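Undergrad: Next input, structure requested:
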Amino acid sequence: MSEQEAAIRIGEALGRLRRERGLSQAEAGARIGMTSQGWSLYEAGRRAGLFRPDMQKRLTAALDATPEDLMLLAETPPSPAPGPASAPATDGAGVQSKGRDFEPAPSRTIRRERYRLDTDDMGPWAFAGTIIEYEKDRQPKQGGGAVLQLRDGRLHLGLWQGSDDRGVVVANTGGTQTPFSWRDILAVSAVTARIEPE
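TA: Below you'll find the model as predicted:
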């Protein structure tokens, strides 16, 4: 994916977040001292600042969201817009059959949990006191935050490196990789937010 395609995808995700909150571009922009025109340029993916973490934090804060929410949404394709009912199809014998309407997939319940870090092992990504929010049973993305719930009751935070039939590998911010066997893991979850201590 090119940088321009990535910018467009992030901008579209920003627009989806704004619409989910029921805000106009002018209302969202006003929350952070920006004009509706300035906000629309971010949603169109036409501002280079869209990739800057501080700008993502500023934009998402206007929507009561986090940069992690934005990036997760950017990776999820938008639902297709409802279109007109499908026209009857015909087969070779001239017999008509009705188009089939599909029920949307049932929405899944999002199970988010939080815990507070008590070490600086993941600095500068997250320090002691940072609250980690994670979505249970959501597959982490490559290099993204992952929480492993271990059978011994511990939680392990790391950066997702991948998995195979034997287990998973996570790394700390220094790049040291740690493998875990599937037999030692109860659940794998994706980090959806880091809430910095005040």
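Undergrad: Only C-alpha atoms from now on, for both contacts and neighbour counts.
TA: Fine.
Undergrad: dump the residue contacts of the nearest residue to residue 140 once chain neighbours are set aside.
TA: Of all residues not flanking residue 140 in the chain, residue 190 sits nearest, at 4.3 Å (CA to CA, 6 or more residues apart in numbering). Shown in contact with residue 190 (CA atoms under 8 Å, 6 or more residues apart in numbering): 134, 135, 136, 137, 138, 139, 140, 141, 144, 145, 146, 147.
Undergrad: next up, for comparison:
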Amino acid sequence: MARFDPKAAEELARLAAALADLRRRQGLSQAEAGAAVGMTSQAWGLYEAGRRPGLFRPDVQARLTGALDLTPEDLRLALARVGGEPDRAPATGGVEAQGRTFTAAAPPTLRRLQLDDDRLAPWAVSGVVIEYAPGRWPRRDQGCVVETADGRLMVRLYDGADADVVRLRGGAGLTEVETLRRADLRGVHAVVARIDP
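TA: Prediction:
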């Protein structure tokens, strides 16, 4: 079996740490992330531990980030966050392929909000700070921040939407679906992380 040179091993470790960072920010366990792509939590853990060199392959990156409802570009942004950004000027026009690496556009603007109720329980309860991405639409059963036309912010679980309405639910034990007219909303934004104290 061929051995990695130290530089490749270091690059793999940074890429693995970025994958772990993305998973945690999405609020998923290794088992949940692995199940989304048909692998065990142990198999997913090998990628996060840097013990699978396949993590360099674009198809593997697409598969793993897809399980997190993200893209390989998000992995590149996470790589920059965990200290793996190569020494070069930042890109100004998007993402440009350069072999195995990507030069990323500016990271998305994230906002924080402290919860004042338990509507995202058991994932997050009153007093916990969440991070949300303005402009990123949530997937079903994902937490979201709803901005109403009058400027109020509500935190709910996204249930679905059609052309006229958005359907939301509370957290565990709260099964009633709340329907809001799209005309009464400024935006629906996906919750992407829980900031633990």
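Undergrad: Superposed, what's their TM-score?
TA: Remark: TM-score between the superposed chains equals 0.51 [TM-score structural alignment, normalised by the length of the second structure]; 127 aligned residues with a CA RMSD of 4.0 Å.
Undergrad: thinking again about what came up before, then the residue nearest to residue 140 of the first structure would be within a strand, right?
TA: Yes. Counting by DSSP: H, G, I helix; E, B strand; the rest coil, residue 190 of the first structure is part of a strand.
Undergrad: how far away is the alignment partner in the second structure of it from residue 181 of the second structure?
TA: Aligning on TM-score structural alignment places residue 190 of the first structure opposite residue 190 in the second structure. Distance of residue 190 of the second structure to residue 181 of the second structure, given as CA to CA, to the nearest Å: 18 Å.
Undergrad: returning to what we had before: just checking, which of the contacts of residue 190 of the first structure belong to strands?
TA: Judged by DSSP state E, those include 134, 135, 145, 146, 147 as members of strands.
Undergrad: Next, count neighbours for residue 50 of the first structure.
TA: If you count neighbours by other CA atoms under 10 Å, residue 50 of the first structure ends up with 22.
Undergrad: Under a three-state scheme, what state does it occupy?
TA: Applying three-state DSSP: residue 50 of the first structure is helix.
Undergrad: Which parts of the first structure are helices?
TA: Secondary structure of the first structure (DSSP state H): helices at 3-20, 25-30, 36-43, 53-61, 67-74.
Undergrad: okay if I get those helices as JSON lines plus distance to residue 125 of the first structure?
TA: Output for the helices of the first structure, formatted as JSON lines (distance: least, CA to CA, whole Å):
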{"stretch": "helix 3-20", "distance to residue 125 of the first structure": "21"}
{"stretch": "helix 25-30", "distance to residue 125 of the first structure": "28"}
{"stretch": "helix 36-43", "distance to residue 125 of the first structure": "25"}
{"stretch": "helix 53-61", "distance to residue 125 of the first structure": "12"}
{"stretch": "helix 67-74", "distance to residue 125 of the first structure": "13"}
